[in-house]
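Chemist: I'll drop the sequence and a predicted model, then ask my questions.
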Amino acid sequence: MAAAPLYCVCRQPYDVSRFMIECDICKDWFHGSCVQVEEHQAVDIDVYHCPNCDDVLGPSLMKKRNNWHRHDYTEPNDGTKPVQAGTSVFVKELQNRAFASGEDILLRMRGEQVTQRYLERHGFHYPIAVTEMEGLGLKLPPTTFSVKDVEEYVGGDKVIDVIDVARQADSKMKLSEFIKYYTKPHRPKVLNLISLEFSDTKMSKLVEVPDVAQRMSWVENYWPDDSFFPKPFVQKYCLMGVKDSYTDFHIDFGGTSVWYHVLWGEKIFYLIKPTLDNLALYEAWSSSPNQSEVFFGDKVDKCYKCVVPQGTTLLIPTGWIHAVLTSQDCMAFGGNFLHNLNIGMQLRCYEMERRLKTPDLFKFPYFEAICWYVAKNLLETLKELREDGCPPPNYLVDGVKALIGALKTWLKREPSSEVPDNIRPNHLIKELTKEIPKYDLPICREHPTSPSTEEAIQGMLSMAGLLCSKTENVASSQEPWWPSPSQHLQLEKRDCEQHRLQGNKSLIDSQGNSSSKRPKKGMATAKQRLGKILKLSRQNRVFVQHS
């Protein structure tokens, strides 16, 4: 067997995982790391001279810049071609554009208010901005934490993907090289790092994600430890961008919701609602050959500008289309999570990715596998709710219906691509389908149970204040459009007022007796009796709460 050919000054065989560059003179190939040429620098070289040829012919010849508004800066600047996203001309024009105010769609909340219960009650359909962090559960390094500290905790040899903003193209480099670039007083180009996931590094201990993201996350709740598929790690990203970094309009993979926190610096988000019309426009724009020449914000009715300064956390819901400008050098932390509140929209985003032929690298890892795990768990949840006499919230019923449709489609398309070994797919779909109709229509019995039994239970529930509360219907629909942020605040005020009044009210006193008086015989034991009739919780999920 013939020996593999050797290349480069190091005389090593070809390695597909390492960037290499060909000498235009001797035609030999060289590792970029061996000849001090980074991948993002290679595109600027017109004629490359290796170290040997350099001694004879002089240094490599560089490309000549002819414009500042095209991804290919060698194109003639004759005014015939439009500005492309990410270029310096584009960024200047973006900063001078007029946008609708982000305050029109932002929910400004304190950290302690952003809870799973709040989102389950009111829905998670609008971006949330948090400046008072207490109660959010977010743990971060101090604001003195630098890019060099990131290198120390993560390791300089880690290979990362960086974006050459002016070309909107990505390339690989070592973290140490990026940090060296970041700390230079003069940077020849704008590089942006937005994909450094650090869950498997020492830096992970310095960051804890917001409680609401942790508690609602599908991966945290439903991904089994013994899964054949590797667990997705998408909850902890460190984003390091220099001034004028720009990420064009996108929807986060799999329709994941996102949390961002700006540790230092500033970012500007350009946000677009995920209405059916906007999603259709986005898909058409994403697949168009001149995508980079069209500012998507001009294609929709409204694009909202939201400035996120240092110390602010932003939570973006499922499906929101957004672009991001780094207005000054910035370090931010963020993460992605799938959840039960917007299952239909998550599936819609995933199917759009498939139609757009999005590379696997840019999709949620094992999205279909986690949907099977979720379906299995939600089947048990629906059964338990039914046994306990509590109707599931509308968002869950709608979500399960959407999930059933998706699972059926995937089985027809690719019968066993990401179906976990311990799941019988057809049986699971059948059981879920059987469970859902129970919640579609009001219960109508041909032979009603004895009033003395059924009405007694309802009466005791009412007396004990334990009737299963019906979830507000404000968040049940996936379609345009949900209550505005101002309506959310009105609902929250109303809920607080009702809670206050209920707290002041006697538990049972239907005849106006003060709470200090002894209740009538039989009333005091209503809750105790109900303990024998209703299961109040299963696996730490409380369905009925004491007032």
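Modeler: On my side now, so go ahead.
Chemist: Every contact and neighbour count from this point should use C-alpha atoms.
Modeler: OK.
Chemist: Using neighbour counts, pick out the buried residues of the strand or helix carrying residue 54.
Modeler: Secondary structure assignment for residue 54, by DSSP states H and E: helix 51-57. Using 16 or more other CA atoms under 10 Å as the burial criterion, the residues of helix 51-57 that qualify are 51, 53.
Chemist: could you say what helices and strands it packs with?
Modeler: Packed against helix 51-57, as judged by 3 or more CA pairs under 8 Å, 6 or more residues apart in numbering; DSSP states H and E, are no other helices or strands.
Chemist: Just the strands from the stretch 251-400 of the chain, written as ranges.
Modeler: Remark: strands assigned in the stretch 251-400 of the chain by DSSP state E, counting those that start in this stretch are 257-272, 304-309, 313-316, 321-337.
Chemist: Packing partners of the third one?
Modeler: Going back to what we said before, that points to strand 313-316. Counting by 3+ CA pairs under 8 Å, 6+ apart, strand 313-316 packs on strand 128-130, strand 257-272.
Chemist: Need the ones you listed in JSON lines (columns: mean neighbour count and distance to residue 119).
Modeler: Listed next are those as JSON lines, based on neighbours: other CA atoms under 10 Å; distance: least, CA to CA, whole Å:
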{"stretch": "strand 128-130", "mean neighbour count": "22", "distance to residue 119": "11"}
{"stretch": "strand 257-272", "mean neighbour count": "23", "distance to residue 119": "13"}
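Chemist: Number of residues surrounding the closest residue to residue 429 other than its chain neighbours?
Modeler: Leaving out its chain neighbours, the residue that sits closest to residue 429 by CA to CA, 6 or more residues apart in numbering is residue 404, at 6.3 Å. Residues lying near residue 404 (other CA atoms under 10 Å) number 19.
Chemist: and what of residue 204?
Modeler: 16.
Chemist: Just to be sure, it is in a helix?
Modeler: Yes: counting by DSSP: H, G, I helix; E, B strand; the rest coil, residue 204 is part of a helix.
Chemist: re the thing from before, any idea which of the strands of the stretch 251-400 of the chain gets closest to residue 75?
Modeler: strand 321-337 (25.4 Å; CA to CA).
Chemist: helices and strands around that closest one, which ones?
Modeler: Under the contact rule (3+ CA pairs under 8 Å, 6+ apart), strand 321-337 is packed against strand 237-241, strand 245-250, strand 257-272.
Chemist: Just put these in TSV and tack on distance to residue 350.
Modeler: Conversion of the helices and strands packed on strand 321-337 to TSV gives the following (distance: least, CA to CA, whole Å):
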stretch	distance to residue 350
strand 237-241	21
strand 245-250	13
strand 257-272	13
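Chemist: Second structure for comparison follows:
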Amino acid sequence: MTVQTKTEDCPVCQSSDDAGPGSDLVYGWIGCELCQRWFHPSCVNLSPHEIETISEYHCPDCAPKHGPSVLKRKSSRSRKKIDYIALNEGQQLREIDKHPHIDNFKMFENDRPLENLIYVVRPEVDGNESGLVTDSKLTQIIFETQLKRPILVPACNPALPNYKNCYDLTFNFPKMTVDQIAEEVGLDKELPVMDVLTQNNSPNWTLGKWRDYFKLKAQDRDRIRNVISLEVSQTKLNDKIELPKSVLDIDVVNKIFLACKSELEAHGIEKPKVSKYILMSVKDSFTDFHVDFGGTSVYYTILQGHKQFLMFPPTKRNLAAYEKWCLSDDQNSFWFGDLVPPTKPGKEPIDPAYMNNGVKIDIDAGDLLILPSGWIHSVYTPCDSVIVGGNFLNMLSLKNHLEVYKIEIDTKVPEKFKFPNFIKVIWLIGWFVMKNNNLTEFELECLSSLIPFYKSQLQDIENIDTADKYHKRIINRIKNSLPTSVIGKPADFVAEFERWYFLQTKKRKYDDM
């Protein structure tokens, strides 16, 4: 087969440009062995993978008379594509189209039926008199479980063909293709694209370039890549995506800015933009174990495709193992699941919702998953998939949010990978609840975590001179993040909040008598 760069015109497009329509310069031209004419591979619908299989090319005009192109002899021994980039960087020999942890992921099996590990919404159990699962019922489930276990709502998206007509839930997740997303957001939009093998972002990607990559056949993709952080709240898609009402009802950032938006914006405080992400994952994408920034909870729904989650609850021992794993030199060499100690009754006080040895969940198009705060999880994609998801802080999970923040400090997570303005938001929560006292008993109990957190931060600021260089940067960032124009002098605010909290808990006790 003859493949090279030529300067004569392609018989199909009449262009002498080396790069034919939609092609790349790896295979600029392909020559017919019979008529000796040269074609752009893209003009005769040949992919790089197909070109690799051809020994003698016959063009569309010659093939009907002389037979199809002659293919190379194929060895019965399968050949593995090696990741030479990783090899050159001194990492272990591995395949380029398979993350080394996928086999471990696939082998994991739940030790109990899924219904005993998470809350699966069932219309026959959770439906009202008309058999419908409503917003109020889903919110009730969230509060009854205290958002400690994953909640799965199967086939609940009316925009998709597998919708089960037994839901009355308020949200809008329209069916969208990658082409439609690219057109709505903009082909020139820069976006972070993860290289699945290294778990690092690749530079110089636009949404247009990503669209073209996503549409390639699996065998024609140079590497496995994944988009997991395209936030679209400032694009045309913002008005087309509506979060579940039950999520908005418990999202404390949404509550604060819904009630106090003008006041906060007058002080230059803007709402963090973390609630509307588009994820686009090609077949065999894999995101290694992680905890979402700030220990945020997550809503997650698939528009097309399929996903698998493997997750471990945020017990004290699991989080310690996670922190150790994060600090290891080469996470690709260690399967996090091997570091997780088995959960056994009596070993340590464990919340009943966390009494498991890991949970594996399959999520199909149309399903809605609500992932609780702090759960350590990895995600595998068995087929090309498009997803909408978002992160949210909530008062039910304050203790976890603050614990994960500490882990992020200890593991030196870069600022760009943290929840935007996390410290500012945490201090605004105390300010907000004193202005708008509409809390459940459990939410009030959860607020107790704020008092030692506030005091600890003030103490760190006071003792900054004794801190090392890294922690001085952290403390200065904390000091600059305090919303003093809203809360006033931090020490006075903490004293006021502590008095308010004491009076509220005392009042609740008297009311219960």
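Modeler: Here it is on my side, so go on. Because the structure is predicted, anything quoted here is derived from the model rather than measured.
Chemist: Select, out of the helices and strands packed on strand 321-337 of structure 1, the one closest to residue 82 of structure 1.
Modeler: strand 245-250 (16.2 Å).
Chemist: Would you check the span in structure 2 matched by that closest one?
Modeler: Alignment note (TM-score structural alignment): strand 245-250 of structure 1 is matched to residues 285-290 of structure 2.
Chemist: ok, which stretches of the stretch 1-150 of structure 2 are helices?
Modeler: Applying DSSP state H, counting those that start in this stretch to the stretch 1-150 of structure 2 gives helices spanning 48-52, 63-66, 84-88, 102-107, 123-126, 135-144.
Chemist: export those to CSV and tack on mean neighbour count and distance to residue 228 of structure 2?
Modeler: CSV is the format used below for the helices of the stretch 1-150 of structure 2 (neighbours: other CA under 10 Å; distance: least, CA to CA, whole Å):
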stretch, mean neighbour count, distance to residue 228 of structure 2
helix 48-52, 15, 27
helix 63-66, 11, 44
helix 84-88, 13, 22
helix 102-107, 13, 18
helix 123-126, 14, 31
helix 135-144, 17, 25
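Chemist: Now distance to residue 377 of structure 2 too, for these, in JSON lines please.
Modeler: Formatted as JSON lines, these follow (distance: least, CA to CA, whole Å):
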{"stretch": "helix 48-52", "distance to residue 377 of structure 2": "34"}
{"stretch": "helix 63-66", "distance to residue 377 of structure 2": "52"}
{"stretch": "helix 84-88", "distance to residue 377 of structure 2": "24"}
{"stretch": "helix 102-107", "distance to residue 377 of structure 2": "11"}
{"stretch": "helix 123-126", "distance to residue 377 of structure 2": "27"}
{"stretch": "helix 135-144", "distance to residue 377 of structure 2": "20"}
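Chemist: who wins for proximity to residue 310 of structure 2 among the ones you listed?
Modeler: Each of the helices of the stretch 1-150 of structure 2 has some distance to residue 310 of structure 2 by CA to CA; the shortest is helix 102-107, at 7.4 Å.
Chemist: chain center to the closest one, what's the gap?
Modeler: 20 Å (CA atoms, centre = their mean, to the nearest Å).
Chemist: mean distance, it to its aligned residues in structure 1?
Modeler: Comparison of helix 102-107 of structure 2 with structure 1 after fitting gives an average deviation of 3.4 Å (mean CA distance after the TM-score superposition for structure 1).
Chemist: count of neighbours near residue 263 of structure 2?
Modeler: Neighbour tally, residue 263 of structure 2, other CA under 10 Å: 12.
Chemist: circling back: mind checking the helices and strands packed on strand 313-316 of structure 1 for the one nearest to residue 204 of structure 1?
Modeler: strand 257-272 (15.2 Å).
Chemist: so what secondary structure elements neighbour that closest one?
Modeler: Using 3+ CA pairs under 8 Å, 6+ apart, strand 257-272 of structure 1 sits against strand 304-309, strand 313-316, strand 321-337.
Chemist: now what about the match of strand 245-250 of structure 1, what contacts it?
Modeler: Defining contact as CA atoms under 8 Å, 6 or more residues apart in numbering, one finds that stretch 285-290 of structure 2 is touched by 99, 102, 196, 199, 224-226, 336, 376-382.
Chemist: counterpart of residue 181 of structure 1 in structure 2?
Modeler: Alignment note (TM-score structural alignment): residue 181 of structure 1 maps to residue 213 of structure 2.
Chemist: mind checking which helix or strand that match is in?
Modeler: helix 207-214.
Chemist: For that helix, give me every contacting residue.
Modeler: Helix 207-214 of structure 2 is contacted from outside by 178-179, 182, 186-191, 221, 282, using CA under 8 Å, 6+ apart.
Chemist: tell me, stretch 485-503 of structure 1 lands on which residues of structure 2?
Modeler: Stretch 485-503 of structure 1 maps onto no residues of structure 2, going by TM-score structural alignment.
Chemist: Flag every buried residue along that stretch.
Modeler: Here stretch 485-503 of structure 1 shows 485, 488-489, 491 as buried, counting by 16+ other CA under 10 Å.
Chemist: just these now: which is nearest residue 400 of structure 1?
Modeler: residue 488 (25.0 Å).
Chemist: Excluding sequence neighbours, find me the nearest residue to the closest one.
Modeler: Leaving aside its sequence neighbours, residue 488 of structure 1 sits nearest to residue 122 (CA to CA, 6+ apart; 7.0 Å).
Chemist: isn't residue 311 of structure 1 right next to residue 261, touching?
Modeler: Yes: under the criterion of CA atoms under 8 Å, residue 311 of structure 1 makes contact with residue 261 at 6.8 Å.
Chemist: Doesn't residue 452 of structure 1 lie inside a helix?
Modeler: Yes: applying three-state DSSP, one finds residue 452 of structure 1 inside a helix.
Chemist: what residue of structure 2 takes the place of it?
Modeler: In structure 2, residue 452 of structure 1 lands on no residue (TM-score structural alignment).
Chemist: Against residue 459 of structure 1, how distant is residue 452 of structure 1?
Modeler: 10 Å (CA to CA, to the nearest Å).
Chemist: Tell me who's in contact with residue 161 of structure 1.
Modeler: By CA under 8 Å, 6+ apart, the contact set of residue 161 of structure 1 is 170-173, 193, 195-196.
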